[in-house]
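[1] here are the coordinates; sequence isn't available:
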């Protein structure tokens, strides 16, 4: 008989998932007490939280529990590095029906642990609760290691806009899956399990990035966050954006536009930043520029090739 969360129980589940969580040198007290204790050598801590809700952010017939765990950790770790910080610890909240197989929850925890291990990050605690559907909440912590945080509000006229990481792959995968297909495998895997360029966040901060954001809602949508916070205008040059062959293949098969995947697709968790031209790090691709607002293009505007982008700019969480 399949063991479920109902038969395993809360504390049995906690014991099953936490035994595989190694603890790093920043952790002074790990799982097992009322709260964890994590060292903050810098005196400041970067903190971020994201939720994944079954049916909204993932489907169990599309993604394995391991994939969901990797994705849940990745989207939080990407937010930390987008501040120019070094991730140090994760706390996980988990809600699920009592008939969920215990093995599914254990596999989820392994995905979380493996993604965190890429950066030497510790999972230091969390909570479990019964719910009608699977919900995963991850809170990530990070250290600035003496650096200033890289905010969205620092972009300046004359800066260049540059990107590190993949754009549009996860969105192409979503387009494939919603049509009942499972190929190209590369884009489907990108939807299931993002690959953020973790090392590039701290590198960009050290290089002098004036503003930075992870691309979770879409390039244009997230650049708009920077433009609004910085009170500038940002123009994206479409010819500078790479449109890989798998995205072209999906666009041809679905009747969609491959460039739209790149401009508006989220969940790849690439990094986009603004830099003085001489400060753009090696490996980043310059895709646009920053200018002052004017009567025709007020501050907070993002354009593509000098013109307003008419289509939806990316994901909006409470849009109908």
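    It's in. Bear in mind that the values here come from a model prediction, so they are computed numbers and not experimental data.

[2] alpha carbons only for contacts and neighbour counts from here, please
    Will do.

[3] which SSE is immediately downstream of the helix or strand encompassing residue 114?
    In the assignment (DSSP states H and E), residue 114 maps to helix 102-117. Sequence order places strand 122-130 as the next helix or strand after helix 102-117, per DSSP H and E.

[4] so what does that next one touch, helix or strand wise?
    For strand 122-130, the helices and strands in contact under the criterion 3 or more C-alpha pairs under 8 Å, 6 or more residues apart in numbering; DSSP states H and E are helix 10-18, strand 27-29, strand 86-96, helix 102-117.

[5] try 10 Å
    Packed against strand 122-130, as judged by 3 or more C-alpha pairs under 10 Å, 6 or more residues apart in numbering; DSSP states H and E, are the following elements: helix 10-18, strand 27-29, strand 37-38, strand 86-96, helix 102-117, strand 135-143.

[6] pasting the second one now:
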């Protein structure tokens, strides 16, 4: 059955029971789905808000070159992951979200139900089970598109911005980098998905269902992180944004980068690729990049990968590797 066979109310009737246990399970949602707008509480007095979009054939394909078929569950999980990661990068905790889903008339109802299941599973599986779906919108279009706006709270603390890195700070990473990029290369390759081994399949799964380290954001804030951001467009590109915002240089350790490339070897050897390029330029793992005072012991889950240095009078801010400029571009939604 396709969505064209159901009314909007009938389709919502299939979606709502799959999303969450109802507004009573989350004190932040005072009024959930059913009215023209949701009502959410802001006990901290401040609201952290972000929005992200996935569009068919731009951010995912229904069928990849290697034969893998993207499920609604994949898209729902990723919608949860990428938005939760943005809240995490501020040192905040997600409390509620609203979802806009645009579908073609031929979209199977089962795909939409699967999407709702994946969204809920992502919230719960990533450790944000108290983040409720407060409402959303369904629309008709020429392609599938999902937008999620997410709200969070700082629980009385201060946000960690991109602009606070200081010379002498340690540059640290929580989560992974490069794995989603390796997974994307496998999806786009001609190697049949059925022939992939467990390690290669795990890399592909990171692209389809990323696991941002949600506990790391608030932990880093409490530990005294001076700056922080989500890595969605690549270590060098996003690191460059943090460096520019802080007016500093992030100098990365080549040995630490090589260690990050080791888990990518199963895909690199199969495809004849350079794994370090994925480490530096690959996004969508949604790892967490942060800086900490050098004397501070890094919080659990963070690994040192470099240091913050003041730019010389003749150099600009940015990312270097062992003191040399890193020229990896990373992901750009409009240039790529």
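    Alright, I've got the coordinates. Keep in mind that this is a model prediction, so the values were computed, not measured.

[7] would you mark the buried spots in the helix holding residue 114 of structure 1?
    Buried residues in helix 102-117 of structure 1, counted by 16 or more other C-alpha atoms under 10 Å: 102-116.

[8] what do we get in structure 1 for residue 75 of structure 2?
    Residue 75 of structure 2 maps onto residue 68 in structure 1, with residues paired by TM-score structural alignment.

[9] re earlier: need the helices and strands packed on strand 122-130 of structure 1 in a markdown table (columns: distance to residue 216 of structure 1).
    Putting these into a markdown table (distance: least, C-alpha to C-alpha, whole Å) gives the following:
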| stretch | distance to residue 216 of structure 1 |
| --- | --- |
| helix 10-18 | 28 |
| strand 27-29 | 29 |
| strand 37-38 | 27 |
| strand 86-96 | 18 |
| helix 102-117 | 17 |
| strand 135-143 | 15 |
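
[10] from residue 305 of structure 1, how far out is the match of residue 75 of structure 2?
    Relative to residue 305 of structure 1, residue 68 of structure 1 is positioned 36 Å away (criterion: C-alpha to C-alpha, to the nearest Å).

[11] so between these two, which is more surrounded?
    Neighbours per residue (other C-alpha atoms under 10 Å) separate residue 68 of structure 1 from residue 305, with residue 68 holding more: 26 against 13.

[12] which SSE is the more buried one in?
    For residue 68 of structure 1, the secondary-structure element it belongs to, assigned by DSSP H and E, is helix 65-82.

[13] what's the average distance of that helix to structure 2?
    Once the two models are superposed, helix 65-82 of structure 1 sits on average 0.5 Å from its counterpart in structure 2 (mean C-alpha distance after the TM-score superposition for structure 1).

[14] identify each buried residue in stretch 10-18 of structure 2, please.
    Neighbour counts over stretch 10-18 of structure 2 (16+ other C-alpha under 10 Å) mark 11-12, 14-16, 18 as buried.

[15] out of these, who's nearest residue 98 of structure 2?
    Relative to residue 98 of structure 2, the closest of these is residue 16; by C-alpha to C-alpha it sits at 12.3 Å.

[16] which ones are touching the equivalent of residue 248 of structure 1 over in structure 2?
    Aligned by TM-score structural alignment, residue 248 of structure 1 pairs with residue 265 of structure 2. Residues in contact with residue 265 of structure 2 (C-alpha atoms under 10 Å, 6 or more residues apart in numbering) are 182, 199-200, 271-276.

[17] pull out the buried residues from those residues.
    Buried, going by 16+ other C-alpha under 10 Å: 182, 200, 275-276, out of the contacts of residue 265 of structure 2.

[18] just flag the most distant two among these.
    Of all pairs drawn from those, the one with the longest distance (C-alpha to C-alpha) is 200 and 276, at 16.3 Å.

[19] ok, the residue nearest the centre of structure 1 - contacts?
    For structure 1, the residue whose C-alpha lies nearest the mean C-alpha position (C-alpha atoms, centre = their mean) is residue 75; its distance is 2.9 Å. Going by C-alpha under 10 Å, 6+ apart, residue 75 of structure 1 touches 48-52, 138, 140, 193-196, 214-216, 267-269.

[20] got a quick PyMOL command for the buried subset of those residues?
    Command for PyMOL, covering only those of the contacts of residue 75 of structure 1 found buried under the criterion 16+ other C-alpha under 10 Å:
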select buried, resi 48+49+51+52+138+140+193+194+195+196+214+215+216+267+268+269
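
[21] which ones among the contacts of residue 75 of structure 1 lie within strands?
    When DSSP state E defines the strands, the subset of those inside them is 48-52, 138, 140, 214-215.

[22] can you tell me which of those is nearest residue 3 of structure 1?
    residue 52 (23.9 Å).

[23] for the equivalent of the closest one over in structure 2, give its distance to residue 41 of structure 2.
    The criterion is TM-score structural alignment: under it, residue 52 of structure 1 has residue 54 as its aligned partner in structure 2. When distances are taken as C-alpha to C-alpha, residue 54 of structure 2 and residue 41 of structure 2 turn out to be 27 Å apart.

[24] do the same with residue 265 of structure 2
    The gap separating residue 265 of structure 2 from residue 41 of structure 2 is 47 Å, by C-alpha to C-alpha.

[25] residue 60 of structure 2 too?
    On the measure of C-alpha to C-alpha, residue 60 of structure 2 and residue 41 of structure 2 end up 34 Å apart.
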